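*Asks:* Compute the structure for the input listed below.
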Amino acid sequence: MNSRKVRIVALAASVLVATPLLAGCGEEAGPASTAEVPDGGLRVVAADEVAPVVVLGSTDPVELTLTASQAFFASAPVVILADAEDETAQKAAAAAALPLHAPVLLTGGAIAGSGLTKEIARLGAVTAVVVTPDPAPRAVASGKGGASGAAGVAAVSSVASAEDLEDDARASVEAIDPDLQTVVLGAESLVETVDGGTEIDERDLAEVQEQLPETGSPQLLTEVLALVDEEDGHVAALATAQAAGVVPLAVPGGDPRASSVSVQAMAQAKALAVVGIGESFGTVEQLTARVRAAETGVELTGGGQLVTAGKRYVVLPGTTVPATAAKIADAVERTAARAEPYVAVAGESGETDPTVTVPTLELVVTESSGAAGKDGNYSTELTVEAVRPAVDAALAAGQHVLLEFQPGKATFVEQVRQYAELLSLPGVGVSLDLDARRASGAVKKDGVVPAQEIDAVVDYLAGVVEGKALPQKMLVVHVSRPGALTEAQSLSTTEDAVAVVLHSDVAGAFAAREKAWNELTKAVPAASWWGWTDAVGEATAGPVAAGDAAPSPLVVVVE
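*Replies:* I've put the predicted structure just below:
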């Protein structure tokens, strides 16, 4: 077994999702267009090839199971059918899929019967295992089988008997394909295991297996990882993936960068192909970038690769870059001390609050100047070499770093590009001082910046993150008044690689800060993340007096 296969099999042992895994079992998949093997027998054959990154994003469970079958199976002598309206039947079908190495297909819903018929024909199936409902009395669900067979698989009335259910199942399968053999499995065969999972009662499973055609050793997928958001309606599609040899990994929220568990699992597996099951995984392009980053195994302070996941950043603001080792150590120490009171604040909402306080050092790398300077931009830029020791020391201490830019007549992105080497480090973000921007070209500071100029920085940082497979970057925009950011409604705040934080940069009395905060949050309601200003010694959780509708700040700058 090669080293990559060893890694993913080891992962399988640690990421059980409700049912046992069969990753690495059977032979590797090869080209196949039918379930038949050379000796005339029948055989399960997984898909010949799975793209490096795939997203099965349908919100309809019926369509999702159909696309899962198409994605993972080249051929299958047996398919399992269950009613899309019967959750218990779906769970039983999922539990049966693994030992039978059979795809699950749901009947009913938005998919036309012809789609189901075509998929069964493509698979070369000769037998359908139909999961029937528990014969206990229940309300009428639907009529008997029609042309599609979709309504009849689990159609029952309040007086349906086990015999009635079997007759309905056989009639519905015959409507799909008269040559397709029918084997009935009752949903009541689903039993709980000692570890809290579910499986088919071994006696019922054996009875089903006795009725199935003899098949050769299955050819299953190897090195394929399925990311699952564990939402309702995904159980059948996941079971189909597992039946084909795919290893599942639970990724709540759909972003493998979000937690330490998923990041380290991705880094360990380094699968040849990754499939996201569910719409929360976004587009193929988004998931590709997220997977590349997660597979590096690099994490930010507080765990995972998202700056926004379960964290609050407490910032020691506007620090002049220290010139000596002693001064660097002092700045790092002051940053830690500034954040310490907020550790208790993070836990005030309950003992299980997962919020992690991240000490953050903001280093002024370009400073606005009253003199034009050689480049005429009224801003003094430090060299990367001058800034690097302080950045390294803060990162080594488990702190986040923000490089602050005061560009004068230069655009923000012109100056940000000069620090590409530092921005290639995980945990190094950017802060923009709008008040220090002479956007109109006047010598006097005017502090008015169009949203498009901020977007240019977002685009640049996104390119750095995606190009180097880095964790998410933070971009803090210091806004002293809503008018400082023009066309704010068009500000790009949804970039996957960059978290844009609008900081209400107003010091002074609490009432003044709160007023500024309320004005800013109302002026740019589409923004996702916010920054609040605290006075030293306050250690608040944010503008609590602003009411329940006030967003919770991700960043707290302590002046």
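
*Asks:* Going by C-alpha atoms from here, please, whenever you check contacts or count neighbours.
*Replies:* OK.

*Asks:* Geometric centre of this structure: which residue is closest?
*Replies:* Centre of the chain computed as the mean C-alpha position; nearest residue by CA atoms, centre = their mean is Asp255, 1.4 Å away.

*Asks:* Correct me if wrong: it contacts Arg290.
*Replies:* Yes - between Asp255 and Arg290 a contact is recorded at 7.0 Å, counting by CA atoms under 8 Å.

*Asks:* just to revisit the earlier point, how close does the residue nearest to the centre of the chain sit to Thr65?
*Replies:* Counting by CA to CA, to the nearest Å, the gap from Asp255 to Thr65 is 21 Å.

*Asks:* likewise His478?
*Replies:* 47 Å.

*Asks:* Contacts only, for Pro482.
*Replies:* For Pro482, the contacting residues are Glu519, Leu520, Ala523, by CA atoms under 8 Å, 6 or more residues apart in numbering.

*Asks:* let's go with 10 Å and repeat that
*Replies:* The contact partners of Pro482, by CA atoms under 10 Å, 6 or more residues apart in numbering, come to Val448, Ala488, Ser504, Ala516, Trp517, Glu519, Leu520, Thr521, Lys522, Ala523, Val524.

*Asks:* Could you point out the longest strand of this structure?
*Replies:* Using DSSP state E, we find that the single longest strand of the chain is strand 356-368.

*Asks:* So for that strand, what gets flagged as buried?
*Replies:* Neighbour counts over strand 356-368 (16 or more other CA atoms under 10 Å) mark 356-368 as buried.

*Asks:* I'd like these written out as TSV, with distance to Val228 added.
*Replies:* Output for the buried residues of strand 356-368, formatted as TSV (distance: CA to CA, whole Å):
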residue	distance to Val228
Val356	25
Thr357	29
Val358	29
Pro359	33
Thr360	33
Leu361	36
Glu362	37
Leu363	40
Val364	42
Val365	42
Thr366	44
Glu367	47
Ser368	49
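
*Asks:* one more, for comparison:
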Amino acid sequence: MGLILSGCAGEPSPSEGTGAPDIPVVSLQQAGALRGVFDGGAGPASLAASSAFYASSPAVVVLGAGAPAAAGQASAAAVGLGVPLLVVEPGNEQQVADELERLEAESVVLYGAPEGEWAAALGERTEIPGPADAAGFRSLLGLEAVPAEAAPLVAAVAAMDRGAQLPVPGLEAAVPKETTASNTASADQQDNGPVQELPEFEAAGAGTDAIVLATEDPASAAAVATARAAGAEVRMVETADPRADPGVIEVLRSHRDGGIYAAGNGFGGAETFAAHSDVALNAPELPGGGQTVFPGRRMVALYGHPSGGSLGVLGEQGLEESIRLARETAAQYRPYSDEPVVPALEIITTVASSEPGADGDFSEETAVDVLLPWIEAARDAGVYVILDLQPGHSTFLNQAIRYEELLKFPHVGLALDSEWRLAPGQRHLEQIGSVDAAEVNEVSAWLADLTRENVLPQKLFMLHQFNLSMIRNRDQLEVSHSELAVSLHADGHGTPGQKLDTWNALRNGLQPEIWPGWKNFYDEDTPTLTPEQTFTQIDPKPWFISYQ
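*Replies:* From the prediction side, this is the model:
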């Protein structure tokens, strides 16, 4: 068996190989600045990865769905040989056959016994039983294999390296002498005839210029193996979102001109992943790092209006002192949080009014040029800002659009205060206002579009509530916009017991995608909870805390 492996001896060859006469060569696709997701299960993910990374491959490793225990061995074989790994599942036999044809595959290394439509998909190609022990890897594939240390499958595959000694998950112990090579090559290999020799071919030299983000979704193991076989870098991530981790963002920016892919479910499909990758590459990070609001941080905010203290603590001092106070208040929570605690300002941007005003909406709109210095100072100090709307007889969407210029800042989110949303004929303080989920959904759709179109990090979209009637049809809230982190802010005041009753009532039936928030009142609470009490007595621990 005369397999040529780059990295085993001599200088690396170009990505298309040396082109030695009559020796077929593995050829890689040019990754370029492409984006893609390998998901949908083991079979579809493996086919997508093969198509993304390989133009042709004389040899291919094929894993049957009936041999899941051999996934680690098959992955090691593919990485060691520098060829794709395809997974055959019921219903995808023809797609596998088509991919083998596109790759111009002449031989297949088999894990699992081909039968029925699977056998037909392999055609007349040379079949080599997949080895299950170190001796088989050496004699059949020319690869040095050792048992892998215990690790999750995908992480183990991501650590494999072509041309090096292969740590193989599930590698079997040495087989007894009386056991033949053909039936030890694979536990599922039933052919007891002579073992075919893997035909000679030349592996690609230089690897592909691509990076793959992978979760521990076991169904992505074959796709990750194909990526490593092609020389792509694989980065394991805890969250299926390239915006979430500052370290991932840094790595992606170093691969700006190369291919960026994801392996595993949860990344949101190709279009969503491409948009999130664009944000990771080009948008600023949020205060505290990363580009998703939660769970990478918690926030502690001062609430009020720049005009003075009558509307909240934020206005009781000037701009610089408010920034300082916000940072000091947030710092008091850090000993009780596993996540960074980021200071924030929640600025009442439109103020509920007892007078109708020139536009008759009973809401005073603060001028943009009044708010801009606060937003710029907060940005420079690492402080997040939330614009709070109290619309009266206007709509939340009409008021939000007035502040589009400010909402284009990466560190600025939006809050809707339905207590101050009036129906026709109503006046403030005569009743508690309310809003229907349909109106909230109009705002979230607009804000999500604004965020996506301007390549901004995820925005906090907060809904104030202390009474169940304040948000009608709350179960119909749209919470799927990945551009937004939706938070429900529990605004009730009183004794700790009363506040916890409100908290529990508001959380009942709350969609799991919504992040709960809490408000501490300096004067109306009896007593005001300390930072330690707020983070240790409230369950679950709130992600956003404001002070009024």
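
*Asks:* Let me know whether the residue nearest to the centre of structure 1 touches Thr283 as I believe.
*Replies:* No - when contacts are counted by CA atoms under 10 Å, Asp255 of structure 1 is not listed as touching Thr283 (11.5 Å).

*Asks:* Now do the shared contacts for these two.
*Replies:* Residues touching both Asp255 of structure 1 and Thr283 (CA under 10 Å, 6+ apart): Gly276.

*Asks:* Now do the contacts for Pro84 of structure 2.
*Replies:* Shown in contact with Pro84 of structure 2 (CA under 10 Å, 6+ apart): 26, 46-47, 49-51, 53-54, 56-57, 59-62, 75, 77-78, 100, 103, 222-230.

*Asks:* Aligned to it, what sits in structure 1?
*Replies:* With TM-score structural alignment as the criterion, the equivalent of Pro84 of structure 2 in structure 1 is Pro103.

*Asks:* and what of Ala438 of structure 2?
*Replies:* So Ala438 of structure 2 corresponds to Gln452, using TM-score structural alignment.

*Asks:* That match: what secondary structure?
*Replies:* helix (DSSP: H, G, I helix; E, B strand; the rest coil).

*Asks:* ok, it touching Leu491?
*Replies:* Yes - using CA under 10 Å, Gln452 of structure 1 makes contact with Leu491 at a distance of 7.0 Å.

*Asks:* Comparing the two, which residue is more hemmed in?
*Replies:* It is Leu491, of Gln452 of structure 1 and Leu491, that has more neighbours when counted by other CA atoms under 10 Å, with 20 against 16.

*Asks:* And the more buried one, how far from His503 of structure 1?
*Replies:* Look at Leu491 of structure 1 and His503 of structure 1: by CA to CA, they are 14 Å apart.

*Asks:* Can you list the residue ranges for strands in the stretch 351-500 of structure 1?
*Replies:* For the stretch 351-500 of structure 1, the strands defined by DSSP state E, counting those that start in this stretch occupy 356-368, 379-381, 400-405, 428-433, 449-450, 473-479, 485-486, 498-504.

*Asks:* counterpart of the second one in structure 2, which residues?
*Replies:* Looking back up the chat, that one is strand 379-381 of structure 1. Mapped onto structure 2 using TM-score structural alignment, strand 379-381 of structure 1 covers residues 363-365.

*Asks:* hmm, who's touching the matching stretch?
*Replies:* Here stretch 363-365 of structure 2 makes contact (CA under 10 Å, 6+ apart) with 348-358, 389-394, 399, 402-403, 420-421, 428.

*Asks:* Any of those residues buried? List them.
*Replies:* For those, buried by 16+ other CA under 10 Å: 348-353, 389-394, 399, 403, 420-421, 428.

*Asks:* coming back round to it: compare His478 and Thr65 of structure 1 and say which one has the larger neighbour count.
*Replies:* Thr65 (28 against 21).

*Asks:* hey, where'd the strands end up in the stretch 101-250 of structure 2?
*Replies:* Using DSSP E, counting those that start in this stretch, the strands of the stretch 101-250 of structure 2 run over 107-111, 126-129, 145-147, 166-168, 210-214, 233-236.

*Asks:* Mind listing what's buried along the third one?
*Replies:* This means strand 145-147 of structure 2. By neighbour count with 16+ other CA under 10 Å, strand 145-147 of structure 2 contains the buried residues Ala145, Val146.

*Asks:* and what of the first one?
*Replies:* Within strand 107-111 of structure 2, the residues scored as buried using 16+ other CA under 10 Å are Ser107, Val108, Val109, Leu110, Tyr111.

*Asks:* Against structure 1, what's the mean shift for that strand, could you check?
*Replies:* Strand 107-111 of structure 2, aligned to structure 1 and superposed, deviates on average by 3.2 Å (mean CA distance after the TM-score superposition for structure 1).

*Asks:* and what of the fifth one?
*Replies:* Strand 210-214 of structure 2, aligned to structure 1 and superposed, deviates on average by 2.1 Å (mean CA distance after the TM-score superposition for structure 1).

*Asks:* so that strand aligns onto which residues of structure 1?
*Replies:* If you align by TM-score structural alignment, strand 210-214 of structure 2 falls on residues 224-228 of structure 1.
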